[in-house]
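> Give me a model of this one.
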Amino acid sequence: MPLRPAGLTAPLRRLSSALVPVVALLSLSLPAVAAPEDDLPVAEIQSFAEVFERIKRAYVEEVDDATLLRNATRGMLSELDPHSTYLDAEAYQSLRESTEGEFGGVGIEVGKRDGQLTVITPIDDTPASRAGLQAQDMILRIDDTPTEGLSLQEAVELMRGEPGTTLRMTIMRQGEDAPRSVEIEREIIRTQSVRHERLAPGYGYLRISQFQSRTGEQVLEALEALAEDAPLEGLVLDLRNNPGGVLQAAVDVADAFLDSGLIVYTEGRLADSAMRFSAGSQTAAPTVPLVVLINGGSASAAEIVAGALQDQRRGVVMGTESFGKGSVQQIMPLGDGEALKLTTALYFTPDGRSIQAQGIVPDVEVVRGRLEIAEGNGMRVREADLEGHLTGNGEGDARDELSARLRDDYQLGEALNLLKALNVLRQRDAPVTEAREPAE
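Got it, this is the predicted structure:
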């Protein structure tokens, strides 16, 4: 016997009473906006109420009202864009932990492309990076759970867990014919967002793995440490596989290299979504020649920094096109430890370029690769290759280690070569002072 449409009065009354506190809470949480021209769509609300009632009455298992409304909220947000989501208490806590730089899991940033769960980047020195996961890897399964239909938050919850437990992921990599299975042991992820080292005398390397609350301070400390022995003649700022993070941290990092001008601005429907961030006059490294490395795993805050330095002609951006995540999410607490992460604006570079779905195009495109020395006629023998050769000043081991690293990381090697070339050109363009005979 077919079901007849249920009367709508009771469902609407029940739904109305359930929605009143939600509407009241949102009215307190959100800034005031212009009133819509039309009232609430009664027909659509009636349809929603009927679905709500039929699930309550006919679904194979009993579902309470709170669960149904929470699931409706998740669905409403998931259909907006990949980054808007409802955060329950556990998810909200996880978000705060990752922002502060410590959480339990495998150390991976994920997003969705064409509906497929995809690796944005593995975080440096984490189980995910050591297991060989790469940006653009598609995640097909997490343990025994297919990722199709999972929200981003559900996927993150599956990947996080107790340290020492094992996670199995099935991934599909571009250019490969079949999926591969990867086992990763969870750890407490304590991410150090900034590290630095010298590539050569006068040339520094600054790596930012993600933007956390203290990243700006750490960059200033790293620049001071690099300049301790001698002034820097060039710096590589490595933002590859950086998934982004805190907006203010990105502004602080760009400000370390800029002494004036716009860094980034945002535009949205709400009045407080229109923001502009400019550089201050006090700058840590305003004149050091700079090469910025980006790739397809550079997203959000990393793209803000790269775009600002590119538009301000402050440095040369090198690598491959970035991810293109140029939307702004606000975290809106809802009470009981829950929150709403809602996309409210878009980022724009100083020249007015939208980052969203377009990314930052490098000034010099260099794909990642490994430098191989061809056998046969291309092989060269140097003094250092001869058995029993004399060493000079004990620098051989360090030089060999650096050479191997630059050979394994072609982009980094090209960045260093470009910095050296820029310094050669700068020295040639410097004014020459003519020598004069001393006066008698």
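> From now on I want contacts and neighbour counts done on CA atoms only, so please keep to that.
OK.
> In a strand, residue 367, correct?
No: read with DSSP: H, G, I helix; E, B strand; the rest coil, residue 367 is coil and lies in no strand.
> let's see this one next to it:
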Amino acid sequence: MGKLRQAGLVGAGLLGGVLISLQFSAIADKETRASLPIEELRTFAEVFNAIKSGYVEPVEDKKLITHAISGMLSNLDPHSSYLDADAFKDLQVGTQGEFGGIGIEVGMEDGLVKVVSPIEDTPAYRAGIKTGDLIFKIDDTLVKGLTLTEAVKRMRGKPKSQIRLSIVRKGEAKPINVTLTREVIKVQSVKSKLVEDGYGYLRITSFQENTGAAVVKHLNDLFRNGPLKGLVLDLRNDPGGLLNSAVGVSAAFLPPETLVTSTDGRAPDAKHRYSTSPSDYLRGSRDDYIRNLPPEARSVPMVVLVNGGSASASEIVAGALQDHKRAVVLGTTTFGKGSVQTVLPLPGNTAIKLTTARYYTPSGRSIQAKGIVPDIVVEESANGTSAERLREANLEHHLDNDKEGSTPAKEAPAKPAKPVAPAKPKGSVPKDDADEAAEMPSRELASKKDYQLNQALNLLKGMQIMKTAR
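Below is the predicted model of the structure:
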């Protein structure tokens, strides 16, 4: 199978990465400029003129220049890209958690649109579209021959309008046809639930502008009836978002002025240390939501759940809590996206998203193309299997890990850990048990069938027993 070449969103609004900000000065305001390569630009001009004068059909100048800029960026790394007016608007709106579409994060593989992840509570999610599905037809148009941008534009549309998708799914003999009704997607990035008496569950699906404040609100709800014995922070399948939101979420669980992450790049403004101080997680004159934090949140025993879909901002939070030994990280190795993107506006309401720095955990680890390796490895099902996932190291042109060099495109080995729960005896498994073991985590919030969550709760209960015994 071909590698996932490019990431994109179809009305998802989630950011598959870490964005420092959307409010940057235009490129024209930069004081320093690189010297231009005259000979190479002459070659570019010759190619441009050859197309203008000899191509079989007329091509607009703007289209040629736009494609040249797009190609220049997309060949740098998987996360640098040119944003036309629509894409730039989607990016801006997406950080606020409201946008239009069907609710899937997508990429391109072998000329088809591949579903990276359906977004919860969206038309795609409710229709049962799954990670790994390959879309080969959009309405009456075959995807083969379309760029990812062209395919995404065809899947967008006005709310209440319908779209037909034809899908190939692994394990299904025949194509699946799905009719969806587009709608305005409002993503609630934080959800919580008291799963058992004394044990809370907090899930973050993306890091938006208001995610930190929402985390504090949900923590107050969980602690309303008294202290908790344990808390599970679920970052599985969280593709990332805004850096300041990741710092704000970390501030809810770590002491004041504690280092969360650092960034390093070639430009002076790409070098920074982010700590749990208001100046690093707040923007403008907003109230400091951490002041409303229940004090027990910084001491409650914690387990952080991660998997191969946990990327960027979620990896920053998991890495910070792991390095400071604030929580036990449980699950499978994360995606491994350790780079930061800066959005630079251009004339015409367009922009470029440019990778400007790598980020590091508090101990100085780079997770680029490696990921956060859990303290305790627990697969997604009881029979020891997890869904096959693409990771940063699988993407073409991915940055190397500057601390360890190039990383193979496979999951990083995890250190041995004792099992959380007793393992079942080897041998044949009855059919009903085998079916249950092979079942992937339920879409229900804090489902009782969620194997990894159950192991996290077992671990917290074991920690509580040891605390009581002491």
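> How much space separates residue 280 of structure 2 from residue 18 of structure 2?
To residue 18 of structure 2, residue 280 of structure 2 is 14 Å away according to Cα to Cα, to the nearest Å.
> and what of residue 334 of structure 2?
Separation of residue 334 of structure 2 from residue 18 of structure 2 (Cα to Cα): 15 Å.
> Please identify which of residue 280 and residue 18 of structure 2 sits among more neighbours.
residue 18 (30 against 18; other Cα atoms under 10 Å).
> How about the contacts made by the more buried one?
Taking Cα atoms under 8 Å, 6 or more residues apart in numbering, we find residue 18 of structure 2 in contact with 240-243, 312-313, 339-341.
> Residue 277 of structure 1 corresponds to which position in structure 2?
Residue correspondence to structure 2 (TM-score structural alignment): residue 277 of structure 1 is matched to residue 274.
> what about its match, how many residues close to it?
By other Cα under 10 Å, 19 other residues sit near residue 274 of structure 2.
> isn't it right up against residue 259?
Yes: applying Cα atoms under 8 Å, one finds residue 274 of structure 2 in contact with residue 259, separated by 6.0 Å.
> which part of structure 1 lines up with the strand ranked longest in structure 2?
Using DSSP state E, we find that the single longest strand of structure 2 is strand 350-360. On the basis of TM-score structural alignment, strand 350-360 of structure 2 is assigned to residues 338-348 in structure 1.
> once aligned to structure 2, how far is that stretch on average?
Average distance, stretch 338-348 of structure 1 versus aligned residues of structure 2 after superposition (mean Cα distance after the TM-score superposition for structure 1): 1.2 Å.
> Can you give the contact residues for that stretch?
Here stretch 338-348 of structure 1 makes contact (Cα under 8 Å, 6+ apart) with 77, 81, 83-89, 92, 264-270, 273-274, 304, 326-334, 354-356.
> which bit of structure 1 covers stretch 189-209 of structure 2?
Mapped onto structure 1 using TM-score structural alignment, stretch 189-209 of structure 2 spans residues 193-213.
> ok so, going back, in helices, which of the contacts of residue 18 of structure 2 fall?
Counted as lying in helices by DSSP state H, out of the contacts of residue 18 of structure 2, are 243, 313.
> before we move on, the earlier item: buried ones from the contacts of stretch 338-348 of structure 1, can you make that a PyMOL selection?
Filtering these down to the buried ones (16 or more other Cα atoms under 10 Å) takes a single PyMOL command:
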select buried, resi 77+83+84+85+86+87+88+92+264+265+266+267+268+273+304+326+327+328+329+331+332+333+334+354+355+356
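> Give me the subset of the contacts of stretch 338-348 of structure 1 that lies in strands.
85-87, 264-268, 327-334.
> hmm, which two among these are most spread apart?
The distance between the two most remote of these (Cα to Cα) is 28.9 Å, for 264 and 334.
> check which helix or strand covers the aligned residue in structure 1 for residue 47 of structure 2.
Aligned counterpart of residue 47 of structure 2 in structure 1: residue 51 (TM-score structural alignment). Element membership for residue 51 of structure 1 (DSSP states H and E) is helix 42-58.
> how big is the offset of that helix relative to structure 2?
Taking mean Cα distance after the TM-score superposition for structure 1, the mean distance separating helix 42-58 of structure 1 from the aligned residues in structure 2 is 1.4 Å.
> helices or strands next to that helix in the packing?
The contact analysis (3 or more Cα pairs under 8 Å, 6 or more residues apart in numbering; DSSP states H and E) places helix 42-58 of structure 1 against helix 9-29.
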